[in-house]
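# Need a 3D model of the following:
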Amino acid sequence: MRVVLVTYGSRGDVEPMMGLALRLQALGAEVRVCAPPDFAELLNGVDVPLSPVGWPIRALATGAVPGKAKAGLSDIAAELTATAYEAVVAVSEGCAAVVATGSFPAAAGARTAAEKLGVPYAFTSLSPSYLPSPHHPPPPWPGQVIPARVTDNRGLWDLNAEHKNALFGETINNHRASVGLPPVDGIRDHVFTDHPFLATDPVLGPWQETPELAVAQTGAWIRPDERPLPADLEAFLAAGAEPVYVGFGSMPMRGANAQDLSRAVIEAVRTQGRRVLLGSGWADLVLIDDRDDCFVVGEVNQQALFRRVAAVVHHGGAGTTTTAARAGTPQVLVPQVADQPYWAGRVTELGIGTGHDGPTPTAESLAAALEIALAPATGARAAVVAETVRTDGAELAAKLLLDKIGRSASAVSAD
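From the prediction side, this is the model:
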């Protein structure tokens, strides 16, 4: 039995699928992951085969793909939909289910492939804020104009559905027609379905029940990381007091070049009397001088690292937020796009850190945020919340998915 997992996005979209893949494998399923080609080495490292989808995500995000430098999601939707569909069909032998997250057009292609193959499909949200609910508004969509008269959440979600139809409806239905499937109305709800998975921790990212959706909230899909930290990083950690980690992951930071941003964050941490540990990431953070209180790392085991730092400053991705919360380490979130403001709000509400005011930190603004994060009360609260974070989300999701497959097979047999 093969399960196909589909995502087109950054590391934060791929890691949860890796967590689910490993749990499915442990329960006896064969797994294929369809994701950007950037992640071949990462997936090979855990013996999960990759079927590449689309362009390398970092090259696309930074304008390095020829002809796509100024392309928005709607401009490349047709290609993403088709390539995701083709990736699933290419590994469809023995396919029993398709699970999708990440880019909306890619998830639409995955849904179409599942329908064409006649197998169950499950959409997964990595944030409650993406799922329609009367309890919260939708994340703002770049370029969308909201009429001043529309202020209630249901009305905003109706506009969100209309906007999705306008952006992607014709493209997705043209692709469906090309593979012999009828058109659908309500593209957003077709892709999301009325019974999605929600791969977030119930304390960090709770879901409020609503009659419109039967959401299965499982907890975050965490991939256990047993890698040791590099020897030079271990030496830096051992050489003094706990540093503050600053890294913005797969996020080019708006409004600042690498040198200016690096200087701002290093100076901010130094004002707090702390050493600095920079995660280079897509923001390309670098050293600004030769002082020995600062160190730069690339991709490392954050599950191990975050337990050994005084605070984590990051972009507000769901995975990084969960990892820091699980470590019991206070956080400062500098949200840029999408669901990142949501996570900044949750961290602030829970008292385990704070959201930075605005997407571009200065030495002064980040220092002010760090004063909150490094306060003893914040650390104590972070330690309490850490004890509540679920670690079995991927296992629960795998069991629910296998049960869904079993029920579907039984229904087919009965027919």
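
# C-alpha only now, for contacts and for neighbours.
Noted.

# Check the secondary structure at Val347 for me.
Here Val347 is helix, with the state taken from DSSP: H, G, I helix; E, B strand; the rest coil.

# who are the neighbours in contact with it?
Under the criterion of C-alpha atoms under 8 Å, 6 or more residues apart in numbering, the neighbours of Val347 are Leu204, Gln331, Gly353, Thr354, Gly355.

# ok, of those, which one's closest to Ser262?
Closest approach to Ser262 among the contacts of Val347 (C-alpha to C-alpha): Gln331, at 18.1 Å.

# Touching, the closest one and Val309? I think so.
No. Look at Gln331 against Val309 with C-alpha atoms under 8 Å: they stay out of range, at 10.6 Å.

# more crowded one of the two?
It is Gln331, of Gln331 and Val309, that has more neighbours when counted by other C-alpha atoms under 10 Å, with 35 against 21.

# any idea how far that one lies from Arg188?
Counting by C-alpha to C-alpha, to the nearest Å, the gap from Gln331 to Arg188 is 33 Å.

# Please apply the same query to Ala380.
For Ala380 relative to Arg188 (C-alpha to C-alpha), the value is 41 Å.

# And these two? Which one has more around it.
Taking neighbours as other C-alpha under 10 Å, Ala380 and Arg188 compare with Arg188 leading, 20 against 15.

# Now the second one, please; I'll put the structures next to each other:
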Amino acid sequence: MRIVLETYGSRGDVEPMVGLAVRLRALGAEVRVCAPPDFAQLLDEADVPLTPVAWPIRALATGAIPGKEKAGLADISAELTAMAYEAVAGVAEGCAAVVATGSFPALAGTRSTAEKLGVPYVFTSFSPCYLPSSHQPPLRRPGQVIPPEVTGNRELWDLHAEHMETLFGETVNAHRASVGLPPVSGVRDHVFTGHPFLAADPVLGPWQETPELDVTQTGAWIRPDERPLPAGLEAFLAAGAEPVYVGFGSMPMRGASAPEISRAVIEAVRTQGRRVLLGSGWADLGSIDDRDDCFVVGEVNQQALFRRVAAVVHHGGAGTTTTAARAGAPQVIVPQVADQPYWAGRVSELGIGTGHDGPTPTAESLSAALKIALAPETRARAAAVAGTVRTDGADQAAKLLLDMVGRSGSAPSES
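Take a look at the predicted model:
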């Protein structure tokens, strides 16, 4: 049995798919991942074949694709839809199912590929806040204007669907026509389907049953990471008290330059009497002086690292939030985009940390947030919640997927 997994996004969109791929393969399935070319090494380390999709995601996000610096959303969406379609079409014929997540235009192209080939399709969200529900409002899309009289969740989701239609409907249907498929109305619901998977931990990101969707919540898809920490990092950790880790992953920070952000976060951590461990990431964080209480790392095994820090300051991606919670590390989330404000809210509600007010931290604002995260009661609550975080989400999803396909010859999310 062969399964194709598709995602176009940052590491937070790719890493869970690798976790699912590893579990599917352990259960006897053949797996291929379609993802941005940036992640060739990650897939190679997991011994999972990669089919590259579109442009390198970091170059696109930072405006480094020649000729795309001033491209509008419509042009990028049209190209990405077509490129995802072609990439998946090249490997999905005859497969048992296509599982997809990530960027909406790439999802639309993947959905069309599955339909064209007659292959079952499963949409997956890594955060509850992306899924229409009467229990929560939608995330506001860029450029979307909400009339002040519209306050009910269902009405807000209806407006969200209309806005998605405005943004992507024409593009999606133009591409569908080009490959011989009929037009669809309601592109959001067409792509999301009525039966999505939700790969989020039930404690951190709970789903409440709603008439709008039949959601299967599996738990987060975690790829076990057995890599040792670098020798220099081990030496730094051993040289003093637990540091505060600050890293913003695949997020170029808004509102300030890399040196300004670096200075603000280092000074904030020092104000709390702690050593600081910087994850350079796309924000390009770096040291501001030659003091030995600061150490800079690149991409490392966060599953191992977060068990050895006093707190984690990060952007609020679903994967980083789950990894920190699983490690029992108090968190400060500095949300930038997308579902990150949702995770900041959940961390605050659970008492395992706090959300920073706004996307650009100053030494003063981050120091105030760290004071909450480093309080003994927050640490105790984080340790208690850590024991409730599930680690079997990818295994559960793999078994469900194979069972569904095996029993019916189709996945649950075709409509």
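
# where along the stretch 51-200 of structure 1 do the strands fall?
With DSSP state E, counting those that start in this stretch, the ranges of strands along the stretch 51-200 of structure 1 come out as 95-102, 121-125, 197-198.

# tell me which residues in the longest helix along structure 2 are buried?
Across structure 2, the longest stretch assigned as helix under DSSP state H is helix 73-92. Neighbour counts using 16 or more other C-alpha atoms under 10 Å place 77-89, 91-92 of helix 73-92 of structure 2 among the buried residues.

# how long is stretch 245-264 of structure 1 from one end to the other?
14 Å.

# oh, I was asking about stretch 223-237 of structure 1
End-to-end for stretch 223-237 of structure 1, by C-alpha to C-alpha: 24 Å.

# which other residues reach that stretch?
15-16, 18-20, 22, 243, 295, 297, 300-301, 303-305, 308.

# do the same with stretch 380-397 of structure 1
Under C-alpha under 8 Å, 6+ apart, the answer for stretch 380-397 of structure 1 is 16, 19-20, 23-24, 197, 199-204, 218-222, 325-330, 351-353.

# Check these for burial and list the buried ones.
16, 19-20, 23-24, 197, 199-202, 204, 218-222, 325-330, 351-353.

# mind checking the longest helix of structure 1?
Structure 1, longest helix under DSSP H: helix 393-414.

# Mind listing what's buried along that helix?
Buried residues in helix 393-414 of structure 1 (16+ other C-alpha under 10 Å): Gly393, Ala394, Glu395, Leu396, Ala397, Ala398, Leu401, Leu402, Lys404, Ile405, Ser408.

# Farthest pair within those?
Maximum pairwise distance among these (C-alpha to C-alpha): 22.4 Å, between Gly393 and Ser408.

# On the three-state scheme, Gly12 of structure 2 is what?
helix.

# Translate it into the numbering of structure 1.
By TM-score structural alignment, Gly12 of structure 2 lines up with Gly12 in structure 1.

# so who does that match touch?
Ser250, Gly317, Ala318, Gly319, Thr320.

# neighbours around the third one, how many?
Neighbour count of Ala318 of structure 1, defined by other C-alpha under 10 Å: 24.

# Okay, Arg381 of structure 2 and Ala369 of structure 2: tell me how far apart.
To Ala369 of structure 2, Arg381 of structure 2 is 16 Å away according to C-alpha to C-alpha.

# Which one of these two is surrounded by more residues?
Set Arg381 of structure 2 next to Ala369 and count neighbours by other C-alpha under 10 Å: Ala369 wins out with 22 against 17.

# Would you check that Ala334 of structure 1 makes contact with Gly358?
Careful, residue 334 of structure 1 is Val and not Ala. Yes. Taking contacts as C-alpha under 8 Å, Val334 of structure 1 lies within contact range of Gly358: 7.0 Å.

# now the helices: where do they sit in the stretch 201-350 of structure 2?
231-238, 258-271, 302-305, 318-327, 340-350 (DSSP state H, counting those that start in this stretch).

# Output these in CSV; the columns should cover distance to Gly63 of structure 2.
Listed next are these as CSV, based on distance: least, C-alpha to C-alpha, whole Å:
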stretch, distance to Gly63 of structure 2
helix 231-238, 32
helix 258-271, 17
helix 302-305, 28
helix 318-327, 24
helix 340-350, 22
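
# Now do the contacts for Pro341 of structure 1.
Taking C-alpha under 8 Å, 6+ apart, one finds Gly316, Pro335, Gly355 in contact with Pro341 of structure 1.

# which of those residues lies closest to Pro140 of structure 1?
Pro335 (13.2 Å).

# can I assume that closest one is in contact with Gly345?
No. Using C-alpha under 8 Å, Pro335 of structure 1 makes no contact with Gly345, being 9.8 Å away.

# what about the longest helix of structure 2, distance to the chain center?
20 Å (C-alpha atoms, centre = their mean, to the nearest Å).

# Contacts made by it with the rest, please.
Outside helix 73-92 of structure 2, the residues touching it (C-alpha under 8 Å, 6+ apart) are 3-4, 6, 32, 34, 51-54, 98, 105-110, 112-114, 117, 119, 167-168, 171-172, 175.

# These in helices, which ones?
105-110, 112-114, 117, 171-172, 175.

# got the angle between the longest helix of structure 2 and strand 97-102?
150 degrees (axes from the mean of the first three to the mean of the last three C-alpha atoms, to 10 degrees).

# what about helix 73-92 of structure 2, how far off from structure 1?
Here the mean offset of helix 73-92 of structure 2 against structure 1 after fitting is 1.3 Å, by mean C-alpha distance after the TM-score superposition for structure 1.

# just the angle between that helix and helix 104-117, please?
40 degrees.
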